[in-house]
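Peer 1: Sequence unavailable; structure follows:
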């Protein structure tokens, strides 16, 4: 089981009802361990951002002029890095999560806020690990894995609308 080193950054002073850092770590740990069958430690940063920062990042990196729930920025090692300079831990990258959007979505979708936060962290971690949902077949694989991970946490499948 891969251990996860998490850096949690709260960049939105107005964010409230946030999960505790240990909860973010637990969600990331479960998602990363499910995919990485390695004992090598992994690290990531989760940054809780404001609506404005989310919109700015979403526009800059995805060309969409609106805030979004979670953005993932996978880490890429520089080309040609000598083996002796490789980090001992696997650096996964960064997640930018907009607390305001997550809270609004949870309310709109009639989901528990805790469960929706868990989904956003798991979803973002899977993106950092190379999963995507642009093509239908990729989406099916990613969504099934998310549902499996969340079920292990006692959380209902977020893609089933009741």
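Peer 2: Right, received. Where do you want to start? In this text the structure is predicted, and so the values were computed from the model without any measurement. Numbering: from 1, shown residues only.
Peer 1: can we go C-alpha only for contacts and neighbour counts from here?
Peer 2: Fine.
Peer 1: All the helices of the chain, residue numbers only.
Peer 2: For the chain, applying DSSP state H gives helices covering 21-35, 51-62, 99-108, 113-128, 136-152.
Peer 1: With mean neighbour count and distance to residue 7 as extra columns, can I get these in CSV?
Peer 2: Output for the helices of the chain, formatted as CSV (neighbours: other CA atoms under 10 Å; distance: least, CA to CA, whole Å):
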stretch, mean neighbour count, distance to residue 7
helix 21-35, 19, 9
helix 51-62, 17, 18
helix 99-108, 17, 17
helix 113-128, 22, 13
helix 136-152, 16, 22
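Peer 1: Make JSON lines out of the ones you listed and add distance to residue 92.
Peer 2: Shown next, in JSON lines, are the helices of the chain (distance: least, CA to CA, whole Å):
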{"stretch": "helix 21-35", "distance to residue 92": "9"}
{"stretch": "helix 51-62", "distance to residue 92": "18"}
{"stretch": "helix 99-108", "distance to residue 92": "21"}
{"stretch": "helix 113-128", "distance to residue 92": "6"}
{"stretch": "helix 136-152", "distance to residue 92": "17"}
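Peer 1: Relative to residue 77, which of these is closest?
Peer 2: Between residue 77 and these, the shortest gap by CA to CA is with helix 113-128, which sits at 13.4 Å.
Peer 1: Quick one: list the elements packing against that closest one.
Peer 2: helix 21-35, strand 70-74, strand 90-98, helix 99-108, helix 136-152 (3 or more CA pairs under 8 Å, 6 or more residues apart in numbering; DSSP states H and E).
Peer 1: okay, pairing it with this:
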């Protein structure tokens, strides 16, 4: 089983039990889509925070002085298909940005959050969207993982 550690630092987030459920469902769907078993019990950390905190992280780590919806910090350098390391890394999510995006895009908050957990997890597993080809591959995995949860295409 995947061991998910949740930390709510700031923001108007749902109850921790709800966040745990969303995170587990997102991870299970992503792993199922990738055909990855989690018998080895890797760890995943999710930090639920606000825009000022994620903006500071985005500036420090990516030299971008603005808030963003999700940041991923892999614990180990892995490529798609590599064996899972014991610790996958950290996914940091910003409540205000996610909430405003969900409203603007007319999506349920929980569905948008689930998508961003899947997206962040794929980054921890070595996927990225730096090239068009990589973006197409990553987005296709996201679509299929979310479809497993009856969540519509986030890019549609």
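Peer 2: Nice, thanks for sending it over. Predicted model, so just to flag it, every value in this text is computed and none were measured.
Peer 1: picking up where we left off before, who wins for proximity to residue 160 of structure 1 among the helices and strands packed on helix 113-128 of structure 1?
Peer 2: helix 136-152 (9.6 Å).
Peer 1: against structure 2, where does the closest one fall?
Peer 2: Residues 132-148 of structure 2 are the counterpart of helix 136-152 of structure 1, counting by TM-score structural alignment.
Peer 1: Give me the distance from the matching stretch to the chain's centre.
Peer 2: Averaging C-alpha positions (CA atoms, centre = their mean, to the nearest Å) puts stretch 132-148 of structure 2 13 Å from its chain's average.
Peer 1: wait, which of the helices and strands packed on helix 113-128 of structure 1 is closest to residue 63 of structure 1?
Peer 2: For those, the distance to residue 63 of structure 1 is smallest for strand 70-74, at 12.6 Å, taking CA to CA.
Peer 1: what's the angle between that closest one and helix 51-62?
Peer 2: 50 degrees (axes from the mean of the first three to the mean of the last three CA atoms, to 10 degrees).
Peer 1: Which secondary structure elements does strand 70-74 of structure 1 sit against?
Peer 2: Using 3+ CA pairs under 8 Å, 6+ apart, the elements in contact with strand 70-74 of structure 1 are strand 90-98, helix 113-128.
Peer 1: Mind reading off the mean deviation between the longest one and structure 2?
Peer 2: If I follow you right, that is helix 113-128 of structure 1. In the superposition with structure 2, the average deviation recorded for helix 113-128 of structure 1 is 0.5 Å (mean CA distance after the TM-score superposition for structure 1).
Peer 1: As TSV, the helices and strands packed on helix 113-128 of structure 1 with distance to residue 62 of structure 1 would be great.
Peer 2: Converted to TSV, those look like this (distance: least, CA to CA, whole Å):
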stretch	distance to residue 62 of structure 1
helix 21-35	24
strand 70-74	9
strand 90-98	13
helix 99-108	17
helix 136-152	18
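Peer 1: Out of the ones you listed, the one nearest residue 130 of structure 1 is which?
Peer 2: strand 70-74 (8.1 Å).
Peer 1: residues in structure 1 aligned with stretch 90-110 of structure 2?
Peer 2: Under the criterion TM-score structural alignment, stretch 90-110 of structure 2 matches residues 94-114.
Peer 1: Touching the matching stretch from outside, list them.
Peer 2: The contact list for stretch 94-114 of structure 1, computed with CA atoms under 8 Å, 6 or more residues apart in numbering, reads 15-16, 18-19, 44-51, 54, 67-75, 116-117, 120, 124-125, 128.
Peer 1: please redo it, this time with the cut-off set to 7 Å
Peer 2: With contact meaning CA atoms under 7 Å, 6 or more residues apart in numbering, stretch 94-114 of structure 1 is reached by 15, 44-51, 54, 68-74, 116-117, 124.
Peer 1: Repeat that for stretch 4-16 of structure 2.
Peer 2: 43-50, 95.
Peer 1: Now do the contacts for the residue nearest the centre of structure 2.
Peer 2: Nearest residue to the geometric centre of structure 2 (CA atoms, centre = their mean): residue 117, 2.3 Å. For residue 117 of structure 2, the contacting residues are 23, 26, by CA under 7 Å, 6+ apart.
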